[in-house]
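Engineer: Output the structure for:
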Amino acid sequence: MAREPVNVNEFQELARQALPKMYYDYYTGGAEDQHTLKENVESFRRIIIRPRILVDVSKIDMSTTILGHKTSAPIMIAPTAMHKLAHLEGEVATARGAAACDVIMGLSYMSTCTVEEVASSCNAVRFFQIYVYKRRDITALMVHRAEKNGFGAIILTADTPRLGRREADIKNKMIAPQLKNFEGLISTEYVSGGC
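Structural biologist: This is a model prediction of the structure:
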């Protein structure tokens, strides 16, 4: 693009230009026929922000608290996987961005940086995403590590009893970075949508 992006869609185009096709497809794709992905996009399109007319907006304060943690806006960086596919510093860079904007970061269990690396990188308020695994000892260990490293809450995720078939990843023969939080605990190989 010849100019700076002015909306979210233009950031997506920048990503398409900057990332290898395999990684761009990973970030923009979904599982199976992508019905859920399409519905999520459509759901956001249906949201309408109601303008407030003739209201004093000279001093706007969007700050709030989420689970007792202060944040500059009712916005949170959701836990998303494998940031090192897009940036060499991965989730550490995301945490620094969250700290700079004074918003909460959710760290994915599928991060390419450890909870310890993210925690030591900056003073961002951090939450940690976890699934309850068949091996409860792994779940307990992950929660303990997050707590020990100052993560303020656990984001319990229960939507994936089994990972979906990510067809673009299969076609691209996707081989992603190691899932750092699981090193030494279980097989951390991630190929074609399986973990």
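
Engineer: okay, CA-based contacts and neighbour counts for the rest of this
Structural biologist: OK.

Engineer: Could you pull up the contacting residues of the residue nearest in space to the middle of the chain?
Structural biologist: Taking Cα atoms, centre = their mean as the criterion, Thr80 is the residue nearest the geometric centre of the chain, at 2.1 Å. By Cα atoms under 8 Å, 6 or more residues apart in numbering, Thr80 lies in contact with 106-108, 110-111.

Engineer: now, the most widely separated pair of those?
Structural biologist: Gly106 and Met110 (11.4 Å; Cα to Cα).

Engineer: how much space between the residue nearest to the centre of the chain and Gly30?
Structural biologist: Counting by Cα to Cα, to the nearest Å, the separation of Thr80 from Gly30 is 13 Å.

Engineer: Could you also give me the structure for this second sequence? I'd like to compare it with the first:
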Amino acid sequence: MTITDALTIDDLMHMARRRVPKMFFDYAHSGAWTESTYRANQADFARIGLRQRVLVDMTDRNLASLMVDEPVAMPVALAPTGLTGMQHPDGEMLAAQAAEAFGVPFTLSTMSICSIEDVASVTTRPFWFQLYVMRDRAFVESLMARAAAAGCSTLVLTLDLQIMGQRHKDLRNGLSAPPRWTPKHAWQVATRPRWALGMMRTRRRGFGNIVGHVKNVSDLSSLASWTADQFDPRLSWEDVTWIRDRWPGKLILKGILDPEDARMALGRGADAIIVSNHGGRQLDGARSSISALPGVVGAVGDQIEVHLDGGIRSGQDILKALALGAKGTYVGRPFLWGLGAGGKAGVTRALNILRHELDVTMALCGRRDIRGIDADILDRLGDPIGAEVRRT
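Structural biologist: A predicted model of the protein is given here:
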């Protein structure tokens, strides 16, 4: 199968599995502990029904919208994902180029392989940057300064990684970037020759935003020691205010699941919040993002823009999230699988698949403009999540 033959995101996932070493494929295709929340993120979308409408004008459809006042070709952004450059050589740079050409935002992770400056060197449109707050506040300030200097328009502040959830697959695989040279890892790389050749040709194989930018961190061993002590368990709402005071652009808060936390986010100067459980990679047993969305929207109303991240595998999922009140959505694994399957062309293919599915589904629900999607497109029978939002 070639990239152009892929009809679904699942097709791209199977292609990526054959092309990416197991440790890095598993990193994207896994959750914390029993992975119950990871599975629920996707399964709960399937519980939401749609209303089919007929004999309505389906011409001149529009998917263009706004996310934090930024024009987007469809209400989708590429989510921040760590180690993206291990799915494919120079992965962040290629994904950013694909997103720019398509007309949707790309969000670069703090824990990326390609650096802020690498991505800025191959793009012309402002991209977004995701920030982890470390104990080393001077480093945090330097990250924000570098992002601003690179022209990043929006900062996505992750709130739910004060303490890292245990991810069994990563521990069993001995995940590292670049990979350790044990017999197991050598075999995984040797059986993916195209990936290995690409990695040999690039110099970007470590955490580009950190190595060389932190005092006494110049290689993998010193990086491991630094990161083990840097995620700050004391992170609080006051730190959000501290970030807001220092960041000149738009600010989005990522990792809200509880309506009480959503209300606490109000008045902190943020432009949007993202309903997210970190892709099921933090608190196993937490609610799925889509099931948490109605409660968060109900708590904040139109006082702040609400987005959703987690579990989206199709254009139908995007439409359901919009119907439940999200103004924008994020895709992580779908674009990673596209990247692993075929680099920049694979990311473009993933976005085209999602756009086509979103467009057709919207039309069959009797709507022509994505900006007018609401809960009226949801089936009132057999749809507990949709019923919940209609009660509110």
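
Engineer: did I read that right, the residue nearest to the centre of structure 1 in a strand?
Structural biologist: No: when classified by DSSP: H, G, I helix; E, B strand; the rest coil, Thr80 of structure 1 is found to be coil rather than part of a strand.

Engineer: Residue most distant from the centroid, structure 1?
Structural biologist: Distance to centre of structure 1, Cα atoms, centre = their mean, peaks at Leu54 (37.3 Å).

Engineer: Please identify the helix or strand for that one.
Structural biologist: Leu54 of structure 1 is part of no helix or strand when elements are defined by DSSP states H and E.

Engineer: Now do the strand ranked longest in structure 2: distance to the chain's middle.
Structural biologist: Using DSSP state E, we find that the single longest strand of structure 2 is strand 250-256. Here strand 250-256 of structure 2 is found 12 Å from its chain centre; the criterion is Cα atoms, centre = their mean, to the nearest Å.

Engineer: if we look at stretch 50-69 of structure 1, which residues are touching it?
Structural biologist: 70-74, 125, 152-153.

Engineer: Next, the buried residues of that stretch.
Structural biologist: Neighbour counts over stretch 50-69 of structure 1 (16 or more other Cα atoms under 10 Å) mark no residue as buried.

Engineer: Start and end of it, how far apart?
Structural biologist: 27 Å.

Engineer: tell me, which helix in structure 1 spans the most residues?
Structural biologist: Secondary structure assigned by DSSP state H gives helix 136-148 as the longest helix of structure 1.

Engineer: After it, which helix or strand is next? Please name it.
Structural biologist: strand 153-156.

Engineer: buried ones in that following strand?
Structural biologist: 153-155.

Engineer: Please identify which of those is nearest to Asp137 of structure 1.
Structural biologist: Out of the buried residues of strand 153-156 of structure 1, the member with the shortest distance to Asp137 of structure 1 (by Cα to Cα) is Ile154, at 16.1 Å.

Engineer: In space, what's closest to the closest one - neighbours in sequence excluded?
Structural biologist: Computed as Cα to Cα, 6 or more residues apart in numbering, the closest residue to Ile154 of structure 1 that is not its neighbour in sequence is Phe128, at 4.9 Å.

Engineer: And Gly151 of structure 2, by the same measure?
Structural biologist: Counting by Cα to Cα, 6+ apart, Gly151 of structure 2 lies nearest to Pro126, which is 5.5 Å off, once chain neighbours are set aside.

Engineer: Go ahead and confirm the one you found touches Ser153.
Structural biologist: Yes: counting by Cα atoms under 8 Å, a contact exists between Pro126 of structure 2 and Ser153, whose distance comes to 5.7 Å.

Engineer: Figure out the length between the terminal residues of stretch 158-178 of structure 1.
Structural biologist: Per Cα to Cα, the first residue of stretch 158-178 of structure 1 is 22 Å away from its last.

Engineer: wait, I meant stretch 223-242 of structure 2
Structural biologist: 26 Å.

Engineer: Check stretch 176-193 of structure 1 too.
Structural biologist: End-to-end for stretch 176-193 of structure 1, by Cα to Cα: 10 Å.

Engineer: From Ile274 of structure 2, how far out is the residue mapped onto Ile60 of structure 1 from structure 2?
Structural biologist: Using TM-score structural alignment, the equivalent of Ile60 of structure 1 in structure 2 is Arg61. In this view, Arg61 of structure 2 and Ile274 of structure 2 are 27 Å apart by Cα to Cα.
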